[in-house]
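S.K.: below: sequence and its predicted model.
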Amino acid sequence: MPKILIVGGGYAGFYTAWKLEKHLRKGEAEVMIVDPLPYMTYQPFLPEVAAGSIEARHSVVALRRHLKKTAVISAKVTGINHANKVATITPIAGEPYQQEYDQIVVTAGAVSRTFPIPGIADNAIGLKTIEEAVAIRDRLMSNFDKASMLPRGAARDRLLTVVVVGGGFAGIEVFAELRSFASSLIKSYPQITFEDTHFHLIEAMGRIMPEVSLKTSEWVLKDLAKRGANVHLDTQVTGAVDGNVELSTGEVIPTDLIIWTAGVMANPTVVRGGDLPVEERGRIRTRADLRVGTEDEIVEGAWAAGDVSAVPDLSGGGVGGYCVPNAQHAVRQAKLLAKNLVGVLRGELPHEYVHKNLGAVAGLGLYNGVFQSGNIALKGLVAWVAHRGYHGLAMPSWERKFRVVWGWWNNLWLGRDLVNLEAVQNPRYVFEEFAARPRPAAAVEAPKAAPAVEAPVKATVPS
């Protein structure tokens, strides 16, 4: 059977494998998917996970549960030699090995794009994984616990200050969700007032959310200002050593939580470790039919989709002529890729990917959101309902949809879950503190020396 190797288990990888299982006949091909993590993360839910509105496990999809006919390999692809159709697989346990294939699908996604700014690599945290979202939530709650025990002053202010870098959709959503979350936490901390909390968003451009109209983005800025948020436009971060965020304006913001959402880049481990063609922005050159190559040249047996690929946007709505890296494109590209791949195996011609962006929707905290589609803009509660409705339906599998919607329903009546599990990052601390340990071996005493015997003194008798 032909061997199909899928590199990456994110949106595009998971959906490609899921649809291949549907379209392939029994015995028509063998499908393998390689990813070091055993789940697909539904990234639009990460801001809500960080704000405690969605249970972390509900926003990921287990690969082994939903891919019944696909071999799931817990590993990284660290090299692609497509000339010989061999990939280097580096498993999470064991030695690297070579895997032959007939068709390769590169869907390795993207990672946070950072710049060599002093302190960012050591002090900031991204928002691309479920682990990062959980860590942000727990850090904010731990900081509230610590601040509630401190007198007013610089140390307390640092703990209650949050800085988000990047004013795109991801940055605005996590910024607004955390502002909403912090406001709800204040009710449980009588020692902390609303004025004690400080939220700063840093954006290098002169506006936020380029995906929506300028008028809509200005409404978002006003809405954030009403909630006590500080947005710094036309401002860059120049340093973050020891958590002191230095801005190009000369201002310094001491903080214990820096969240970096200023852009993404194609997964460099996969892109640089292979011989597939790469364009100037570091993405794999991909045709409109999702085969790797250019308009004039096809790399046979190689496919790509999602954030790691540069797919021409035939609808005319892309940036620089290419599809923007978002979930909307990744899912639709993956579905078409699966159909095209099966069609090519059967001697059919592939179809080109054409999709006009349906719009953008963002949650801005509980009961507040924004939606933009063409000239139609919705704001507030109705946009928030549209946001949850869209993403609730877009979540793959009925099993996961039910878990997410059930969680929303419970939160509607019970409120957010305020349990802080930051200690899970060091789960053995209590056990180690009280665990009995062997006593140190007693020192062997040196044998006591025998007492010295003095020579008898002879008395001298005078003659």
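M.R.: It's in.
S.K.: contacts and neighbour counts: CA atoms only from here.
M.R.: Noted.
S.K.: so how far is N267 from the residue nearest the centre of the chain?
M.R.: Per CA atoms, centre = their mean, the C-alpha nearest to the average position across the chain is that of K128, at 1.6 Å. According to CA to CA, to the nearest Å, K128 stands 12 Å off from N267.
S.K.: coming back round to it: residues in contact with the residue nearest to the centre of the chain?
M.R.: The contact partners of K128, by CA atoms under 8 Å, 6 or more residues apart in numbering, come to 43, 46, 111-112.
S.K.: 7 Å instead, please
M.R.: By CA atoms under 7 Å, 6 or more residues apart in numbering, the residues touching K128 are 43, 111-112.
S.K.: can you add secondary structure and give these back as CSV?
M.R.: Shown next, in CSV, are these (DSSP: H, G, I helix; E, B strand; the rest coil):
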residue, secondary structure
Q43, helix
V111, strand
S112, strand
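S.K.: tell me the contacts of A443?
M.R.: Listed by CA under 7 Å, 6+ apart, A443 has no contact partners.
S.K.: check which helix or strand covers it.
M.R.: Here A443 sits in a region with no helix or strand, counting by DSSP states H and E.
S.K.: about what we covered before: which neighbours do K128 and N267 share?
M.R.: What both K128 and N267 touch, as defined by CA under 7 Å, 6+ apart, is the set V111.
S.K.: just give me the closest of the contacts of K128 to A310.
M.R.: Checking those against A310 by CA to CA gives V111 as the nearest, at 15.3 Å.
S.K.: next one for the comparison:
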Amino acid sequence: MARTAEGTSGAPHILIVGGGYVGMYTALRLQKRLKRELKRGEVKVTVVDPNAYMTYQPFLPEVSAGNISPRHVVVPLRRVLTRCTVRNARVTELNHDEGWAIVQPLAGPPERISYDYLVMAAGAVPRLLPIPGLAENGISLKTVGEAIHLRNHVLEQLEIAESTNDQEIRRKALTFVFVGGGFAGVEAVAELEDMTRDATRYMRKVSPEDLRFVLVEAADRILPEVGPDMGKWTAEQLRGRGIDVKMKTFLQSAVDGRIELSDGSSFPAGTLVWNAGVKAAPVVKHSDLPVTERGQVKGTEYLTIEGLVRAFTAGDNAAIPDLTQEGMFCPPNAQHASRQAKVLGDNIVRSLRGKALKPYVHGNLGAVAGLGLHKGVANPLGFKIKGWPAWLFHRTYHGLMVPTVNRKIRVLADWTLALVFKRETVPLGSVERPRSDFELAAASDAKPKERAAEPAAEKTA
């Protein structure tokens, strides 16, 4: 049975669902604008997220390739949100009309908390299609845990191929399929192809020619964010590196690791990475908030939730009108989320003080993508940049955008050390199975006791 907590005093209670871009940056904005009120307890802010950190997702492909340490792309929420209450939990149900939410902590019974102002910033999860074998064999790249797992998994596939003479096992292990030709899919396939090519330098049986990378995209082009010309150039560059780029193609099945595509091709693959779209976090479904046909929260240009009072939203789980393009909505990317959060935080303060809200207006600054070490593509403010200059621009931009000075310095240190030392390509799959040796030792210790008990049992019989 849920119990009531929070929001019991007379101070306005602001509940922020989600600690990602929008959630963390909104809380930071409120800390800055309501510093005195928070200190005196005149306003309360609670941030609820299943993780105790915010992840800078644009760096996940580089984490999976080993260019950046996983710890350096996450920001501890409690360290930066010193005047807010951070709940490491998941919101499972929400009723804004009555002003309460059900929060499920990591351990223990769920709690019902009351609030006065809502910020729905739960973000998004992968949008899976009913494709046979996808749920069992695929992996996405939206969390730091997935990035770590993907890196270890890919390197382990190389070790499998290096350690066997079975040609079928080798072919499957050395085949890597990536579905989705947006930023996440293209950067992931490019970074991991670059990493595996480096790893084969230290192997006797596996060479770069043995690797097979396949990028599958349903549309007729990849990287639509950088424009058709740059997308075409990117496809040519990837194909020049031996990556099979298949457009107007769909994944039809992945049962038992056998990939079947709409173009008629069928082959086994040891790795399947799914980056073909996202959908709003499940909590949106379990609420009374208005949603679009795509399941996103209906937002307004003021970052409020349509038809509701004291309710705000932004980021991946929201459909926010793009005032610079009539009839369009803001794309779900970090560029918009971080800027929306500032306006959202300011509008909450205006609402508390009875002032008029301001609309969110932001012109597109362009897009940038990394394609492995010293390779990239970008179109900042309409300028087309390719190759090494684009890669440098990519690192400069994201190096400046990653939150906190602490993380900026750590990421810069990772990049600087990589200029001097070679990339580490050691698989650490055992970290995902830390008790395997312990269980093996326990099983081996139990067997002698079982054998010793057998004669006694026979004698008794």
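M.R.: Structure received. Bear in mind that the values here come from a model prediction, so they are computed numbers and not experimental data.
S.K.: circling back to that earlier point, map the residue nearest to the centre of structure 1 across to structure 2 for me.
M.R.: In structure 2, the residue paired with K128 of structure 1 is K142, using TM-score structural alignment.
S.K.: what ranges do the strands span in the stretch 201-350 of structure 2?
M.R.: Applying DSSP state E, counting those that start in this stretch to the stretch 201-350 of structure 2 gives strands spanning 212-217, 243-247, 251-253, 258-261, 266-268, 271-274, 278-280, 297-298, 311-313, 318-319.
S.K.: check the stretch 51-200 of structure 2 too.
M.R.: Using DSSP E, counting those that start in this stretch, strands in the stretch 51-200 of structure 2 cover 53-55, 74-76, 85-95, 100-105, 111-114, 117-120, 124-126, 138-139, 175-179.
S.K.: which one of those strands lies nearest to K355 of structure 2?
M.R.: Closest among the strands of the stretch 51-200 of structure 2, using CA to CA: strand 117-120, at 15.5 Å.
S.K.: now do the buried residues in the closest one.
M.R.: Neighbour-count burial for strand 117-120 of structure 2 flags 117-120 (criterion: 16 or more other CA atoms under 10 Å).
S.K.: and those residues, which is closest to F176 of structure 2?
M.R.: Closest approach to F176 of structure 2 among the buried residues of strand 117-120 of structure 2 (CA to CA): M120, at 36.3 Å.
S.K.: can you redo the strands of the stretch 51-200 of structure 2 as CSV with distance to T271 of structure 2?
M.R.: Putting the strands of the stretch 51-200 of structure 2 into CSV (distance: least, CA to CA, whole Å) gives the following:
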stretch, distance to T271 of structure 2
strand 53-55, 24
strand 74-76, 26
strand 85-95, 30
strand 100-105, 33
strand 111-114, 40
strand 117-120, 34
strand 124-126, 17
strand 138-139, 7
strand 175-179, 5
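S.K.: quick one: closest of those strands to K39 of structure 2.
M.R.: Using CA to CA, these put strand 85-95 closest to K39 of structure 2, at 12.4 Å.
S.K.: read off where the closest one ends up in structure 1.
M.R.: By TM-score structural alignment, strand 85-95 of structure 2 lines up with residues 71-81 in structure 1.
S.K.: which position in structure 2 pairs with A330 of structure 1?
M.R.: For A330 of structure 1, the aligned position in structure 2 is A337, judged by TM-score structural alignment.
S.K.: for that match, give its distance to Q167 of structure 2.
M.R.: 47 Å.
S.K.: before we move on, what about K449 of structure 2?
M.R.: For K449 of structure 2, the distance to Q167 of structure 2 - CA to CA - is 41 Å.
S.K.: and for stretch 63-72 of structure 1, what are the contacting residues?
M.R.: In contact with stretch 63-72 of structure 1 (CA under 7 Å, 6+ apart) are residues 18, 21, 31-34, 38-40.
S.K.: rerun at 6 Å
M.R.: For stretch 63-72 of structure 1, the surrounding residues in contact (CA atoms under 6 Å, 6 or more residues apart in numbering) are 31-33, 38-39.
S.K.: looking at those, state which has the most neighbours.
M.R.: Using other CA atoms under 10 Å as the neighbour criterion, I33 leads those with 25 neighbours.
S.K.: that residue corresponds to which position in structure 2?
M.R.: Checking TM-score structural alignment: I33 of structure 1 goes with V47.
S.K.: now for the host helix or strand of its match, which elements pack on it?
M.R.: Assigned by DSSP H and E, V47 of structure 2 belongs to strand 44-49. Other helices and strands packing on strand 44-49 of structure 2, by 3 or more CA pairs under 6 Å, 6 or more residues apart in numbering; DSSP states H and E, are strand 13-17, strand 85-95.
S.K.: which residue in structure 2 aligns with S53 of structure 1?
M.R.: For S53 of structure 1, the residue aligned by TM-score structural alignment is N67.
S.K.: could you measure from that match over to V186 of structure 2?
M.R.: 17 Å.
S.K.: Q335 of structure 2 too?
M.R.: 18 Å.
S.K.: out of those two, which sits in the busier spot?
M.R.: V186 (27 against 18).
S.K.: what lines up with the more buried one in structure 1?
M.R.: By TM-score structural alignment, V186 of structure 2 lines up with I172.
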